[in-house]
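**Student:** structure, please.
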Amino acid sequence: MAKQFDTIEDAHRRFIEDQHIYFVGTAAESGRVNVSPKGMDSLRILGPNRVLWLNLTGSGNETAAHLARVDRMTLMWCSFTTRPLILRIYGTARTVHPRDPAWDELYASFPPDIGARQIYDVSVEMVQTSCGYAVPFFEAPRQRETLTKWAEDKGEDGIRAYWAEKNQTTIDGFDTGIFDDA
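**Tutor:** Just a heads-up that it's a prediction; the model follows:
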């Protein structure tokens, strides 16, 4: 039932744009595999083999540390509505921090967010679709405002203090590079 493609086709793009949630998977050469749900207005398809996603400040920072060690990434979307489908993008990714020269150009693709922490620039190697017949129906009545409000309440200095406290190393002790020199 699974089909593989070399690029993101128009039908794939439409499917991705219709979803309210996606999942990101990364792993270093050792330690734990990280799978995180993502939402909000945080993803852009720039072409048939390129995707950007804006990573907002959160409780961990596993993805940045994993990519510093092994640049593999998988993105996955599931349809929770009428047409059952799972779509995965397999590729490699680079981390772009606010201090990096490419930040301003890439960040301009997204709405401003005080909690913006990194952008992941994904080179797509393969797209795979599969049936999704076992994925249940769910409704997404609205987006949560909790993360945005939390970041706004902290302010820029509070966000940086949070990064220093919670986002410098992973649960496996890997450095996330959040404060590395440019």
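
**Student:** can we go C-alpha only for contacts and neighbour counts from here?
**Tutor:** Fine.

**Student:** max-length helix in this protein?
**Tutor:** Determined from DSSP state H, the single longest helix within the chain is helix 146-166.

**Student:** in that one, what counts as buried?
**Tutor:** Ala151, Ile159, Arg160, Tyr162, Trp163 (16 or more other C-alpha atoms under 10 Å).

**Student:** which two among the residues you listed are spaced furthest apart?
**Tutor:** Across these, the longest distance by C-alpha to C-alpha is 11.7 Å; it joins Ala151 and Trp163.

**Student:** please give the structure of this sequence too, so both can be compared:
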Amino acid sequence: MALKPGDSFPNDVIFQHIPWTEEKGDITSCGIPVPYNASKEWADKKVVLFSVPGAFTPTCSVNHVPGYIKNLPQLKEKGVQVVAVLASNDPFVMSAWGKANKVTGDDFLFLSDPDAKFSDSLGWASGGRTGRYAIVIDHGKVTYAQIETKKGAVEVSGAEAVLAHL
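**Tutor:** Sure thing, here's the model as predicted:
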């Protein structure tokens, strides 16, 4: 069932993640995937989670992720503590995508939704891939949740749309 403003973020959401470290900062270096308990990690934070159909794909790489990177300071000014991009790609691909975008640290995460399990639970997946959507979670409560309905569009899930609703 899709999330909507006022809903509680589910308490059993676990993604896969490879934490960025300086010693594994090169794009050809592989870290070790670890479970990332989003429900626990985000329970007391303001978070923007946006999802894309696939890492390194045209709209995602040219428009969606760069918009969030560019607007990260404005999101922080609005109290956002974590920005996370989600795709059904494996955690190694997501880690490499973060490195390719020169994203470091733990305030912008590249997370894997294996088999689009979380996205599918929302009804926001298709063919084993995550949909293109954005969710704002404020201390466990959803305050914004929108999915794109037009292929290749970044209208309701982009950084500018999310900023307008913070």
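
**Student:** need the TM-score between these chains.
**Tutor:** The TM-score (TM-score structural alignment, normalised by the length of structure 2) is 0.28; 90 aligned residues with a C-alpha RMSD of 5.5 Å.

**Student:** quick check, Ala145 of structure 2 in a strand?
**Tutor:** Yes: the assignment for Ala145 of structure 2 is a strand, going by DSSP: H, G, I helix; E, B strand; the rest coil.

**Student:** ok, it touching Leu122?
**Tutor:** No: when contacts are counted by C-alpha atoms under 8 Å, Ala145 of structure 2 is not listed as touching Leu122 (10.7 Å).

**Student:** who's more crowded, these two?
**Tutor:** Ranked by neighbour count (other C-alpha atoms under 10 Å), Ala145 of structure 2 and Leu122 place Ala145 first, with 22 against 13.

**Student:** with adjacent residues omitted, what lies nearest to that one?
**Tutor:** Distances taken as C-alpha to C-alpha, 6 or more residues apart in numbering place Ile135 nearest to Ala145 of structure 2, at 4.3 Å, with adjacent residues excluded.

**Student:** what is the neighbour count of the one you found?
**Tutor:** Neighbourhood size, Ile135 of structure 2 [other C-alpha under 10 Å]: 23.

**Student:** ends of stretch 129-137 of structure 2, what's the gap?
**Tutor:** One end of stretch 129-137 of structure 2 to the other measures 22 Å (C-alpha to C-alpha, to the nearest Å).

**Student:** then stretch 84-95 of structure 2?
**Tutor:** By C-alpha to C-alpha, the extent of stretch 84-95 of structure 2 from end to end equals 12 Å.
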